[in-house]
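**Q** Any chance you can model this:
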Amino acid sequence: MRESPSSRHAAEFLMDDEGVGSTPRVSVITPVRNACSTLLQTITSVQTQTFPDWEMLLVDDGSTDGSVELIERLARRDPRLRLIRSQTRHGAPAARNLGIRLARGRFIAFLDADDLWLPEKLACQVPRLEAGAGIVFSSYRRISPEGRHLGVVHARPSVQYRDALGGNPIGCLTGVWDRERFGPAQMPELPMREDYAFWLSLLRQGATAEGLPNVLAEYRVSSNSRSSRKFRAARATWGVLHREVGFARANVGFALYVIRSIRRRLGNN
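**A** Down below sits the predicted model:
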């Protein structure tokens, strides 16, 4: 049997926190690759959570810009920060999967190295998870690379599998999921929209994702070409749907995705 990239990745990392033995309630997983310009803000947004029972796994994916040194410096002062250093580059999905395997918490959250959480995020979500929700997500704000507000993406009150076939309704930076309910879930290692494929894989198990109206996170919009990014995102969305439900149903789902994209552009989330 050929070894998967994830399996190879698991054998090619160094962990700097082997003496840490506590079991936090929430594990926050952040892939890091040359993110020094935004990483401090991202880590600080987790450190200032009003819910303190968390760990943050910062999975370095071959950074060369000082990101590792920054994490090491911060982790010396805050043992909840865990640096995991990959010896080779495998991409963000593989880094997240490595984080999932090494996480100690029951509830798993994702946060990219240029995005931010508002201080009350986990305090709002953990009680809903404790009450039995399998996935909890929220509204979030889009911001420019400089931090300028660009608008809000509003969360739906609830999402089931069939609802998600018209496009990804869960902002990856807002979702928290209960791994005791879903077992050893892994993110598909796709070039784009791997988070969408991941949420579909959980919702397919019969879960309902609970959406909170609160704006609890800020998503930093890339300065890359918007038109080319939208085309690639649309193509990747169709690819996820085709992989999930086949050609005919993928076409129907993609049509819904296009309609919802137009509605968002017109300001009707």
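
**Q** drop to CA atoms for contacts and neighbour counts, all remaining ones
**A** OK.

**Q** where along the stretch 101-250 of the chain do the strands fall?
**A** Listed in chain order, the strands of the stretch 101-250 of the chain (DSSP state E, counting those that start in this stretch) span 107-110, 116-117, 135-143, 149-153, 158-159, 176-178, 209-220.

**Q** Can you lay out those as CSV showing mean neighbour count and distance to Thr23?
**A** Listed next are those as CSV, based on neighbours: other CA atoms under 10 Å; distance: least, CA to CA, whole Å:
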stretch, mean neighbour count, distance to Thr23
strand 107-110, 23, 11
strand 116-117, 26, 22
strand 135-143, 24, 20
strand 149-153, 16, 33
strand 158-159, 18, 30
strand 176-178, 23, 15
strand 209-220, 22, 25
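
**Q** wait, which of those is closest to Ala94?
**A** strand 107-110 (12.9 Å; CA to CA).

**Q** Give me the helices and strands touching the closest one, please.
**A** strand 26-32, strand 176-178 (3 or more CA pairs under 8 Å, 6 or more residues apart in numbering; DSSP states H and E).

**Q** Need the contact partners of it.
**A** The contact list for strand 107-110 (CA atoms under 8 Å, 6 or more residues apart in numbering) reads 25-30, 96, 100, 129, 172-179.

**Q** List the contacts of Met192.
**A** Counting by CA under 8 Å, 6+ apart, Met192 makes contact with Ala233, Ala236.

**Q** And Arg104, by the same measure?
**A** Arg104 neighbours (CA under 8 Å, 6+ apart): Thr23, Pro24, Val26, Ser27.

**Q** my read: Arg89 touches Gly62, true?
**A** Yes. With contact defined as CA atoms under 8 Å, Arg89 counts as touching Gly62 (5.4 Å).

**Q** I'd like the structure of this one too, to check against the first:
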Amino acid sequence: MTEKVLDNNVLVSIGIPFFNCENYLEDAINSVINQSYSNWELILVDDGSSDSSTKIAEQYQNIDSRIKLYCDGTNLGLPSRLNQLSDLALGEYYFRMDADDIMHPERIKTQLAYLIDNPTVDLVGSGLIAIDNQNRIIGLRKGLNKDFYSLNDIVNGYWCVHPTVAGKTVWFKQNKYDPNLKRAQDYDLWIRTIQTSHLSKIEKPLLFYREASTPSLQKYKIAAFNSIKIYVKNREIIGSMKAIIFIFIKLVKLFIYFIYNLFNLTDRLIDRRSFKLESNSYQEYKEILETAVKSKVALQVMK
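**A** Okay, the predicted model is just below:
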């Protein structure tokens, strides 16, 4: 690790967009507060929540000056909020995160050290531990770990899961998400930028990713059709024939998901994404997770 990181001189911006996430937001924020690296700002942007999410965010803003809440009462959608977050970021480096996920206590320290030690890298992802809605560990998410990813890797989905990404703030300010894409906006951004950007990945799991909070046929269908839209709009980058092949594959996967959903078996598809952990590793990550979400203050929020 570099002396610069040890000296805690680098300001890091963490961006969390949220919408009706009262069941998970406290854990997400606590996992930022419990980071081993402390020179950060946490930007919370509400996308028109109607539950107690905003009240939770307000209370944390009141107890920690590093936490900033932005709330305009409107629902603009995730990609617009992601662009807003990077525009608001003051740090030299920017960390993505979702409101239903949990940071490993060493996440910022580890990814920041990697970015500083590898100045040609624009974005770095990480491995992750999948969890369910009750913070129970599902397993270690499968993936391909490389120091440099190609266009072919990105199109095939071999890079990383979106909320594990960290990178140079200027990169996010210069490369925007497409506000017209309801889902898979990250996938589109990686495809559009991979030929001029250096994307890398750390194998170590640095995020507890909530696999089970979003599975539904409707959401999968929206993601699938947005992916098809991405293949069409980026066919000159991908190649027309490859774009057609990927569209066909996506439609087949949608049909398979429909069949699994018909028989209430979608959890099996989620389980297939992860490796089961050995008992020692399971216990280790269980303890890390408990440490990450441990609250240093009791909030009184009426839900």
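
**Q** Would you report the TM-score computed for these chains?
**A** After superposition, the two chains reach a TM-score of 0.80 (TM-score structural alignment, normalised by the length of the first structure), with 243 aligned residues with a CA RMSD of 2.7 Å.

**Q** would TSV of the helices and strands packed on strand 107-110 of the first structure with distance to Leu111 of the first structure be doable?
**A** What follows is those, written out as TSV (distance: least, CA to CA, whole Å):
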stretch	distance to Leu111 of the first structure
strand 26-32	5
strand 176-178	10
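
**Q** Give me whichever of these is most buried.
**A** Ranked by mean neighbour count, these are led by strand 26-32 with a mean of 25 (mean count of other CA atoms under 10 Å).

**Q** residue range for it in the second structure?
**A** Aligned by TM-score structural alignment, strand 26-32 of the first structure corresponds to residues 12-18 of the second structure.

**Q** still on that earlier bit, Asp195 of the first structure: which of the contacts of Arg104 of the first structure is nearest?
**A** Ser27 (16.9 Å).

**Q** State the distance from the closest one to Glu189 of the first structure.
**A** Distance from Ser27 of the first structure to Glu189 of the first structure, counting by CA to CA, to the nearest Å: 20 Å.

**Q** OK, contacts around the closest residue to Val159 of the first structure other than its chain neighbours?
**A** Residue nearest to Val159 of the first structure in three dimensions, not counting chain neighbours: Ala209, with 5.0 Å by CA to CA, 6 or more residues apart in numbering. Ala209 of the first structure makes contacts with Ala133, Gly134, Ile135, Val136, Phe137, Ser158, Val159, Gln160, Leu203, as judged by CA under 8 Å, 6+ apart.

**Q** Map the second one onto the second structure.
**A** Following TM-score structural alignment, the counterpart assigned to Gly134 of the first structure within the second structure is Asp122.

**Q** How much space separates that match from Ile67 of the second structure?
**A** In terms of CA to CA, Asp122 of the second structure sits 25 Å off from Ile67 of the second structure.

**Q** And Lys242 of the second structure, by the same measure?
**A** For Lys242 of the second structure, the distance to Ile67 of the second structure - CA to CA - is 44 Å.

**Q** The two - which one has more neighbours?
**A** Ile67 (21 against 14; other CA atoms under 10 Å).

**Q** shouldn't that one be in contact with Leu42?
**A** Yes. The pair formed by Ile67 of the second structure and Leu42 meets the contact definition of CA under 8 Å, at 4.7 Å.

**Q** before we move on, the earlier item: quick check, nearest of the contacts of Arg104 of the first structure to Leu14 of the first structure?
**A** For the contacts of Arg104 of the first structure, the minimum distance to Leu14 of the first structure (CA to CA) is 18.3 Å, reached by Ser27.

**Q** give the contact list for that closest one.
**A** Trp54, Glu55, Met56, Leu57, Ala103, Arg104, Gly105, Arg106, Phe107, Ile108, Ala109.

**Q** aligned partner of Ala236 of the first structure in the second structure?
**A** Taking TM-score structural alignment, Ala236 of the first structure has Asn226 as its aligned residue in the second structure.

**Q** how many neighbours does its match have?
**A** Residues lying near Asn226 of the second structure (other CA under 10 Å) number 20.

**Q** So it is in contact with Leu181, correct?
**A** Yes. Under the criterion of CA under 8 Å, Asn226 of the second structure makes contact with Leu181 at 6.4 Å.

**Q** what touches both of these two?
**A** With contacts taken as CA under 8 Å, 6+ apart, Asn226 of the second structure and Leu181 have no neighbour in common.

**Q** what about the residue lying farthest from the centre of the second structure, distance to Val232 of the second structure?
**A** For the second structure, the largest distance from the centre (CA atoms, centre = their mean) belongs to Met241, which lies 30.4 Å off. Distance of Met241 of the second structure to Val232 of the second structure, computed by CA to CA: 11 Å.
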